[in-house]
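>>> fold the stuff below for me.
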Amino acid sequence: MRLHRNLVYTTIDSLNAIFNDGEYADKVVARALKKDKRWGSHDRKFVAETIYEIVRWKRLYSEIADVKEPFDRDDLWRVFAVWAVLRGYPIPDWRQLEGTPERKIKGRFDELSKNRVFRESIPDWMDEVGVQELGEAVWSKEIAAQNQPAKVILRVNTLKTTKEKLRAILMDLDIETDYLKDQPDALVLKERANVFLTDAFKEGFFEVQDANSQLVAAFLDVKPGMRVVDTCAGAGGKTLHLASLMENKGQLIAMDLYESKLKQLKLRAKRNGAFNIEYKIIDSTKVIKKLQEKADRVLIDAPCSGLGVLKRNPDAKWKLQPEFIDNIRKVQAEVLESYSRIVKPGGKLVYATCSVLPSENQEQVKHFLTTENGKNFTFVKDAKILASESGFDGFYMALLERKA
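Sure thing, here's the model as predicted:
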C-alpha cells in the first residue's frame, strides 16, 4: 500500500477546485477521472474516494493540520498528510510531506473525536439546527450515518427489462448485486463499479437512484392511464420511475423552472423508452393556471436543504448556509400552496423532500392544511425516513387527498 505521485497530485488539484474555487465535488471528480487514460480501476477508485473522504472530513482534518481557509497548496498537502496518516499509508519522502508529525496527528484525532462538530466534521450552525429539530440522541446517530459513503443502488427500468434479467446481465460483467427487501425495482451493488459504461445502462435498462428515493414515486399511487404532473422534475429520476409505474400509458407532465434540466430528462427518457412524458418550463404563472384541477396525481419533490443526502453530497456541508434553510422553507410553503391547485377533486398529492428536518417536512404539511387552499385536502399518511434507521438517504414524503 503506497502512494503514487500522479494520483496524489490530481487529488490536490481537485481539492483546490472544490475548496477554493467553489466547484461541485461530483463535477470535479468526474473531470479528475478522465485525466489519464492509462489509469486502471484501482487508480480511479483511489482518486474518487480520497477526494470525497477529504471533502467529507474537511473540518476535522484541517483542525488536526492546523490550517484555515482559504487553503494554499501547502495547506492542502498538510490536510492530505492527515488523511494519509489516519488511513495508515506510509508517508513517502516527498518534499511536500517532509516532517509530517504522525504521532501528533493521531493524538489530535483522538482528542478532537470527543467533540461532535469535529468528530462528524460539520459546521457549528448545522449541529445546532440538527439538535434543535431532532434532539441530541437522534441527531448524533443521523449525522454519523450521513458520514458513511453512499451505496450504489440501481432502479430497474421495468419498461425494458426485469430485476432478474438485469441481475443476470450484470453478473456476466462481474458486477454482483443483491435484492433489497420491500423494494420491487431496486438492486444494490455489492462493490462500487462504473455501471455507466455498461451496454445495459446505454440501452436504458436501469438508472442509478437511491433506495429511499425510489419509494417516492410508488407513494403517489399512480395507475396506467392517469394524468400525472411532476412539478419539480429536475433531471427526472422520479419522473422516469413514474413513467415505468404508469407502463407508458396516460399523460405524464414534467415541469421545471430550468430548461437545461428538462433537456437532460428528455435524453434520459429517450434512453429509457419512456414516451408518455410532456415537458413544460415554468416560465410564468399561466403554466400552473392552465393545469388547475386537471391532474389525478401531483408530485411536489420540493427544493430543500438536502440534509438527508449528505452522504451522497458531502460538499453540501460546506456550501449550505443557515439563511438558505430559512429561505427554502418559504419557497416550500409557496410551491405547496401553488402546485397543489393542479390536483383535481378526488386526486392525490405527494409532498416530498430529501431533508430530515421536521421544519421542512411535517411542519410544512401541517401548516399547509390550515391554509385556505390546504383545507380542500385531507392528510392520508406520511413517511419520515432517517439514514440512521434505513442505511440509505434521508427522505420525507406525505400523501394528501383532495376532497371530492
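
>>> going by C-alpha atoms from here, please, whenever you check contacts or count neighbours.
Noted.

>>> next structured bit after the helix or strand harbouring residue 117?
Using DSSP states H and E, residue 117 sits within helix 116-119. Counting by DSSP H and E, the next helix or strand C-terminal to helix 116-119 is helix 124-134.

>>> whatever helix or strand comes next after that next one vs helix 124-134, what angle?
Next helix or strand after helix 124-134 toward the C-terminus (DSSP H and E): helix 136-146. Angle of helix 136-146 versus helix 124-134, following axes from the mean of the first three to the mean of the last three C-alpha atoms, to 10 degrees, is 120 degrees.

>>> this one as well, want them side by side:
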Amino acid sequence: MKLHNNTIRGVHTALAAIFEEGQYADKVIERTLKSNPKWGARDRSFIAETTYEMVRWWRLINFLSPSKEPYDLFGTYWLMQGHSLPPWEEFAKINPDKIKEKYDKLEDPAKLESVPDWLFDLGKKELGDKWEAEIHSLNQEAQVVLRVNTLKITREQLKNRLAEDNIHTHIIKGYPDALILDERTNVFRHPAFKEGMFEVQDASSQLVAQALAVEPGMRVIDACAGAGGKSLHIAALMQNKGKVLSMDVEEWKLQQTKLRARRDGVSIIER
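As a prediction, this is how the structure comes out:
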C-alpha cells in the first residue's frame, strides 16, 4: 500500500485531538473527514481505520517507537501491521530490526495487549485464566452495528434500502433492532443516515433500552445519557410518546443528543 503525507498528517491531527484534547475518537474522525472533502473513499477509509487501530494499540506503539514524534509513532504502527516503510526522511530514525527485536523480547502481557496495568490486573483478578483470551478478543476489530430507527422504518425495509446501494447487512438473533454490516463502509454518508433512519450503536448497548421494557406514555430518566444513543433508543421503543429526561455532566454531549433527536424525528427528549 502506497503512503501519502497528507493522509498521514490527517491521522496525526486526529490522534492529537483524541489524546491531547480528550475528544471522542468517532467525533474526531467524523470532523476530520468533513473538513477534507477532497479526500477520496480510499483516503477516508485509510484515515478512519488507521486512527482507530492506532488508538487501540497506542500503549504498545509508544513502547516500541524510537520517539513520540508523529512519524516515528506512525512508522512503528505501520511496521507492526506487516508493511515496509518507504525511504522517506521522516522515517529515518526508525530501525525495523530494532523494533522487531524489542517486540520479540517483550513479555509484559499488559503492554502486549496495549492496556493499562490496572485494567489488566483487574481483569486477571475478576476472570482468572479466562482473562487473557478475553482481552485478546477485545482487541480484535469490532463489527459495525446499526440500530434501526423504528419511528421511521422497519428493519427489513432498511436492510433492503441499503442493499440497493450495495451495502449488505445481516440480522443477529436476540437483537430486534440491529443490523450488522457484512463489510465496513462509511454509512454516515448514506442518505438513510441523514434522514434519521438508523444510528450506529453497539449491539450490547442496544440491549440496555430493551431490558427496561418501556411503554408509550412513560417518563424515563437517562441519568448518564452521553451523546444520547440509549435515550434515542428508549424514545423509539416508547413510540415517541411520553418523556425521556436525558442528563449528563457534559453539556456538549447533550447538545449532540439534541441534534441527533432532530434527525431521528424524536420530540420527547428533554435535557
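
>>> report the aligned residue range of the second structure for the helix holding residue 117 of the first structure.
The alignment of helix 116-119 of the first structure onto the second structure (TM-score structural alignment) covers residues 109-112.

>>> the matching stretch vs the first structure, mean deviation?
Compared with the first structure after the fit, stretch 109-112 of the second structure shows a mean deviation of 1.2 Å (mean C-alpha distance after the TM-score superposition for the first structure).

>>> look up how far residue 62 of the first structure lies from the aligned residue in the first structure for residue 96 of the second structure.
Taking TM-score structural alignment, the alignment pairs residue 96 of the second structure with residue 102 from the first structure. Using C-alpha to C-alpha, to the nearest Å, we find residue 102 of the first structure at a distance of 15 Å from residue 62 of the first structure.

>>> same question for residue 95 of the first structure.
20 Å.

>>> gap between the match of helix 116-119 of the first structure and the chain center?
Computed by C-alpha atoms, centre = their mean, to the nearest Å, the chain-centroid distance of stretch 109-112 of the second structure equals 22 Å.

>>> buried stuff in it?
By 16 or more other C-alpha atoms under 10 Å, the buried positions in stretch 109-112 of the second structure come out as 110, 111, 112.

>>> please enumerate the helices of the stretch 101-250 of the second structure.
109-112, 117-127, 131-138, 155-164, 191-194, 203-212, 229-237 (DSSP state H, counting those that start in this stretch).

>>> scratch that, the stretch 301-404 of the first structure
With DSSP H, counting those that start in this stretch as the criterion, the stretch 301-404 of the first structure has helices spanning 316-319, 322-339, 362-368, 387-390.

>>> these: which one's closest to residue 143 of the first structure?
Closest to residue 143 of the first structure of the helices of the stretch 301-404 of the first structure is helix 387-390 (C-alpha to C-alpha; 8.0 Å).

>>> whereabouts in the second structure does that closest one align?
Going by TM-score structural alignment, helix 387-390 of the first structure sits over no part of the second structure.

>>> now stretch 183-202 of the first structure
Going by TM-score structural alignment: stretch 183-202 of the first structure matches residues 175-194.

>>> hmm, who's touching the matching stretch?
45, 143-150, 155, 159, 167-172, 198-199, 203, 206-207, 263 (C-alpha atoms under 8 Å, 6 or more residues apart in numbering).

>>> same question for it: list its buried residues.
177, 178, 179, 180, 181, 187, 192, 193.

>>> from residue 236 of the second structure, how far out is residue 155 of the second structure?
In this view, residue 155 of the second structure and residue 236 of the second structure are 13 Å apart by C-alpha to C-alpha.

>>> how about the closest residue to residue 14 of the first structure other than its chain neighbours, secondary structure?
Nearest-residue entry for residue 14 of the first structure: residue 28, 6.1 Å, with adjacent residues in sequence omitted and distances by C-alpha to C-alpha, 6 or more residues apart in numbering. Under the three-state scheme (DSSP: H, G, I helix; E, B strand; the rest coil), residue 28 of the first structure adopts helix.

>>> from residue 12 of the first structure, how far off is residue 28 of the first structure?
11 Å.

>>> again, but for residue 73 of the first structure
8 Å.

>>> out of the two, which sits in the busier spot?
residue 12 (20 against 14; other C-alpha atoms under 10 Å).

>>> contacting residues for that one?
73, 76, 77, 80.

>>> again, only this time at 10 Å
Applying C-alpha atoms under 10 Å, 6 or more residues apart in numbering, we find residue 12 of the first structure in contact with 6, 47, 50, 51, 73, 74, 76, 77, 79, 80.

>>> ok, and what's touching the match of helix 116-119 of the first structure?
Outside stretch 109-112 of the second structure, the residues that reach it (C-alpha under 10 Å, 6+ apart) are 57-64, 103, 106, 115-121, 132, 135-136.

>>> that older thread, just the buried subset of the contacts of stretch 175-194 of the second structure, please.
By neighbour count, with 16+ other C-alpha under 10 Å, the contacts of stretch 175-194 of the second structure hold 45, 144-150, 155, 159, 167-169, 171, 198-199, 203, 206-207 as buried.

>>> neighbour count winner among residue 95 and residue 62 of the first structure?
Legend: neighbour count by other C-alpha under 10 Å for residue 95 of the first structure and residue 62, higher for residue 62 (23 against 7).

>>> using the three-state scheme, assign that one.
With three-state DSSP as the criterion, residue 62 of the first structure reads helix.

>>> sticking with the closest residue to it other than its chain neighbours, tell me its helix or strand.
Excluding its sequence neighbours, the residue lying closest to residue 62 of the first structure (C-alpha to C-alpha, 6+ apart) is residue 79, at 5.7 Å. Using DSSP H and E, residue 79 of the first structure maps to helix 73-86.

>>> show me what that helix is packed against.
helix 5-19, helix 41-56, helix 58-65, helix 102-112 (3 or more C-alpha pairs under 10 Å, 6 or more residues apart in numbering; DSSP states H and E).

>>> ok, the closest residue in space to residue 24 of the second structure that isn't next to it in sequence - how many residues close by?
Leaving aside its chain neighbours, residue 24 of the second structure sits nearest to residue 18 (6.2 Å; criterion: C-alpha to C-alpha, 6+ apart). Number of residues near residue 18 of the second structure (other C-alpha under 10 Å) recorded here: 19.

>>> quick one: contacts for residue 18 of the second structure?
Contacts of residue 18 of the second structure (C-alpha under 10 Å, 6+ apart): 12, 24, 25, 26, 27, 28, 29, 51, 55.

>>> just the buried ones out of these, please.
Neighbour counting by 16+ other C-alpha under 10 Å classes 12, 25, 28, 29, 51, 55 among the contacts of residue 18 of the second structure as buried.

>>> for these, give me CSV that also has distance to residue 269 of the second structure.
Converted to CSV, these look like this (distance: C-alpha to C-alpha, whole Å):
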residue, distance to residue 269 of the second structure
12, 37
25, 25
28, 25
29, 27
51, 33
55, 33
